[in-house]
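>>> With the sequence up front, the predicted model follows.
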Amino acid sequence: MIRAFSVANEFNEEVRNYAKMVGVRKYTKGFRPVESTQWNSLSLIKYTYNTETNKIDFDLIE
């Protein structure tokens, strides 16, 4: 299964809501009979620079 990620310094509430709304795809798989299913593997990832470790930290936005 495909997973999608969007990485940014910050996501405002409008973007979070929009991602939940449009980040869903419906499709069919198989044949005779086909099975309807839904994909919703879009994750929003926020990054911050950690000055103590000199590394970038990544956090999953729920």
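Perfect, thanks for sending it.

>>> Could you use CA atoms for every contact and neighbour count after this?
OK.

>>> Longest strand in this protein, please.
Criterion DSSP state E: the longest strand present in the chain is strand 42-50.

>>> Against that first model, consider the following:
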Amino acid sequence: MKIFAEKLAEFKQKSIGELDKKTEELLEFKEIVDTMSELSKKIHLLPGLQKALILNIE
């Protein structure tokens, strides 16, 4: 029974560590998406910039 409890505790600790890592990745991803959203709003506010970006893409 002691071995089971030790392995369960080890599994819980490993799982919590993995969840923490995923949470950090999600926060970083959210920051990137928020920045992209803000840039998109600025581009739509500046029609000349929007046309310039479209011409550079094509």
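Yep, it's here. Values in this document were obtained by computation on a predicted structure and should not be read as measured data.

>>> TM-score of the superposed pair?
The TM-score (TM-score structural alignment, normalised by the length of structure 2) is 0.29; 25 aligned residues with a Cα RMSD of 2.9 Å.

>>> What residues sit buried inside the longest strand of structure 1?
42-46 (16 or more other Cα atoms under 10 Å).

>>> nearest to Lys29 of structure 1, of these?
Leu42 (19.8 Å; Cα to Cα).

>>> could you measure the closest one against Tyr49 of structure 1, distance?
Counting by Cα to Cα, to the nearest Å, the separation of Leu42 of structure 1 from Tyr49 of structure 1 is 23 Å.

>>> go on, Asn17 of structure 1?
25 Å.

>>> next one: Val22 of structure 1
Relative to Tyr49 of structure 1, and taking Cα to Cα, Val22 of structure 1 is found at 29 Å.

>>> Could you do Trp39 of structure 1 as well?
Applying Cα to Cα to Trp39 of structure 1 and Tyr49 of structure 1 gives a distance of 32 Å.
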